[in-house]
Structures are given as structure tokens and as C-alpha cells.
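Trainee: one predicted model, sequence on top.
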Amino acid sequence: MKNARLLIALLTLVLVGGCNNDGPKESGMALIQTTNPSAVTLNKHTREESDLIEAIETDIEGFKELYDVAVVKGKKDILVAYKVKHLQRFRMKQIEKKVIKHLEDKYPNENFTVSSDYKIFLEAVELEKNMKNPNYSPKKAEDKLQEIIKLQKELT
């Protein structure tokens, strides 16, 4: 009887301790929250480039299977990272092929890197935030973009 009470007390402590939520509040919801990052060009850009990346972002946001899109344009490459709605995750390869085909058909002269990987999405959002800092150089941003693209290619 004494051992049973001790066991119940220990289990209660473990359960209460396991329910502790000391982690960052945003990380638990990060996969399902929409962040709506703005499309960004790393170099001094023309109005045409701004219109291009905004058009790409609008096109990709139009896919009903997706709910968040990050577009980053470098010198030669455009990174398109997106989140897939939860119930559509079983069709991720089909969705990725559909997105790539759409982009290549509509923008044949552009070099796209497309990713539904959450880590790539977070890196793109972080790069977009860094670009708001006036001390963050375009060269450093381009290097970071190339690093993200290299990471995406390693994942595939």
C-alpha cells in the first residue's frame, strides 16, 4: 500500500513536469501559423524585378494546397519556399511538381529553386528579416541565399 502511494506520487510528478511549457511560445505553432513574409530582392532592384517577385508570390499563394509563401530573388536565382496545408501533405511531391511546372511555364527565363521543406522556409524568412537591417550587405545576403539553395539541393 505504501509502495502504491509512492508510485502514484512519482507518476503524478512526472506527468505534471512533462506538461511544462517553458519553450518559446511561437515555436509550437510555427508549422501551422501563417507568417506572410514579403517577397524580397537581395540586390538593388528595378521596378520590374519588384513586380516579378510580387507576381510570383501572388501566383504561388493562389494554389489552394498552400498557405504561406516566401520568395527571395538573388542575382541569378529565385528561391520559392512554401508551406503545404496539413491535409495536403500526402501529396507533397505532386504539389511540388505542379508548382515547378507552373513557374517554369509562366517565367521561362528565370532560374527557380522550389522547396516545401520547413527549414528552407525558415531560412528564407530569416534572410528576409536580415535584409531589413541596413548594415546587412547585399553580398552577405547573396551568399546566404546560395547557402540556402545548396542546402535545398542536398535535401533532394
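Mentor: It's in.
Trainee: can we go C-alpha only for contacts and neighbour counts from here?
Mentor: Fine.
Trainee: in contact with the spatially most central residue of the chain, which residues are there?
Mentor: Closest to where the C-alpha atoms of the chain average out (CA atoms, centre = their mean) is Phe121, at 1.5 Å. Residues near Phe121 by CA atoms under 8 Å, 6 or more residues apart in numbering: Ala70, Ala81, Tyr82, Lys83, Ser115.
Trainee: most neighbours, which of the residues you listed?
Mentor: Neighbour count (other CA atoms under 10 Å) singles out Ala70 as the most crowded of the contacts of Phe121, with 28 neighbours.
Trainee: look up the closest residue to that one, ignoring the ones flanking it.
Mentor: In space, and not counting its chain neighbours, Ala70 is closest to Ala81: 5.2 Å by CA to CA, 6 or more residues apart in numbering.
Trainee: comparison target below:
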Amino acid sequence: MNQKPIIVYGLLVLIIGSLLSGCNQGGDKTSAESRKSMIQSVNPEATAVKKNEHDVAEKVKKDVQSVPAIYDVAVIKGEEEILVAYKVKHMQRYHMKKIEEEINKKLEKNYPKENFVVSSDFKIFIEAIELKDRMKDKDYSTKDAEERLKKIIKFKKERT
């Protein structure tokens, strides 16, 4: 009885299995909510890096949501800046510049002492949701959250 073909086939199955499992390494780093946000409104909670500043973030979110062309808003208040990422209704996409100006005017009027970074970029929106989800973890420090927020803001500024 020749066992050589059995060993070869066994090794072949192991190699193919290893390769296929390796394709999924580093896998999906996105949260369920951020994946869901790609196809529908998720209405994420406004949040702040420092817990006692949550009220300001919530007020900002309500103000931005009052703009009729917007259907989803993510707000994260950092130590120095507030990130406002929003999604625009499909038929309003032709008026993006006008919508952003309206949001900026409203925020500057209502919160003159705050610094805002406003973005309609979908990638920024997803990153904001990811950060919000990470901040729910007790082991995720305020310092880590602030650093991540600064990276998102830097990324946004680089894109404009």
C-alpha cells in the first residue's frame, strides 16, 4: 500500500487551509455599527472625550440635525476641537457647499468659543463612529481617545 499520495494530499490540504485562513488575518476592524452606517442611518450618540462635556456635544448634534438636508450626524467633543461628521440626503448632494456653510454659520453663532471641524466625508463619519465605539471600552483611555480624535481631524484637514 502506497501512503505517499495520502501524505501529499494531506499536506496540500493543510497548505491551502493555511493560505485561506491567512487571507482573513487582520480581518475586519470595523464595528457592527460602522458597517451598518454604510447603508442606513445609525443616529450615533454624541460623545465627548471627557465625560463631563457630553452635554455640549449633545447640543451640537441637535443643532446640526435641525438642518433639513442632513439625515445622520456623529459628534465627538475633544479637548480643543469638536468633530462634526454628517451624512447628506441623496438628492441634496448637489448643495454640499451650501449645507456646510449653513452648518458652520449655525455652530459659530451658537458656540462662539468652540472650534469645529465639520465634514461630510463618509470616511470621517465612519472613523468617528469607530472612535465612539472604542470609547465605550473601559480600557480605552481618555488620552488614547484624544490622540485618535486628533488623527481623524488631521486626516480630514489633509483631505481638504
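Mentor: Yes, it's here. Owing to the predicted nature of the structure, the values given are computational and were not obtained by experimental measurement.
Trainee: quick check: TM-score for this pair?
Mentor: Laid over one another, the chains give 0.78 as their TM-score (TM-score structural alignment, normalised by the length of the first structure), with 129 aligned residues with a CA RMSD of 1.9 Å.
Trainee: before we move on, the earlier item: look at the residue nearest to Ala70 of the first structure and tell me its secondary structure.
Mentor: Here Ala81 of the first structure takes the strand state, with states given by DSSP: H, G, I helix; E, B strand; the rest coil.
Trainee: which residues of the second structure fall in strands?
Mentor: With strands called from DSSP state E, the second structure shows them at 47-48, 70-77, 81-88, 115-119.
Trainee: okay, and the shortest one goes to which residues in the first structure?
Mentor: Using TM-score structural alignment, strand 47-48 of the second structure corresponds to residues 40-41 of the first structure.
Trainee: ok, back up a step: how about the strands of the second structure in a markdown table, adding distance to Lys157 of the second structure?
Mentor: As requested, the strands of the second structure are exported to a markdown table (distance: least, CA to CA, whole Å):
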| stretch | distance to Lys157 of the second structure |
| --- | --- |
| strand 47-48 | 20 |
| strand 70-77 | 16 |
| strand 81-88 | 11 |
| strand 115-119 | 8 |
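Trainee: nearest to Asp133 of the second structure, of those strands?
Mentor: strand 47-48 (10.1 Å; CA to CA).
Trainee: centre of the chain versus the closest one, how much separation?
Mentor: On the basis of CA atoms, centre = their mean, to the nearest Å, strand 47-48 of the second structure sits 13 Å off its chain's mean C-alpha point.
Trainee: and if you look at stretch 131-144 of the first structure?
Mentor: 18 Å.
Trainee: give me the contact list for that stretch.
Mentor: The contact list for stretch 131-144 of the first structure (CA under 8 Å, 6+ apart) reads Leu42, Asn43, Gly74, Lys75, Leu127, Asn130.
Trainee: write the PyMOL selection for whichever of those are buried.
Mentor: Buried residues among those (16 or more other CA atoms under 10 Å), as a PyMOL selection:
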select buried, resi 42+74+127
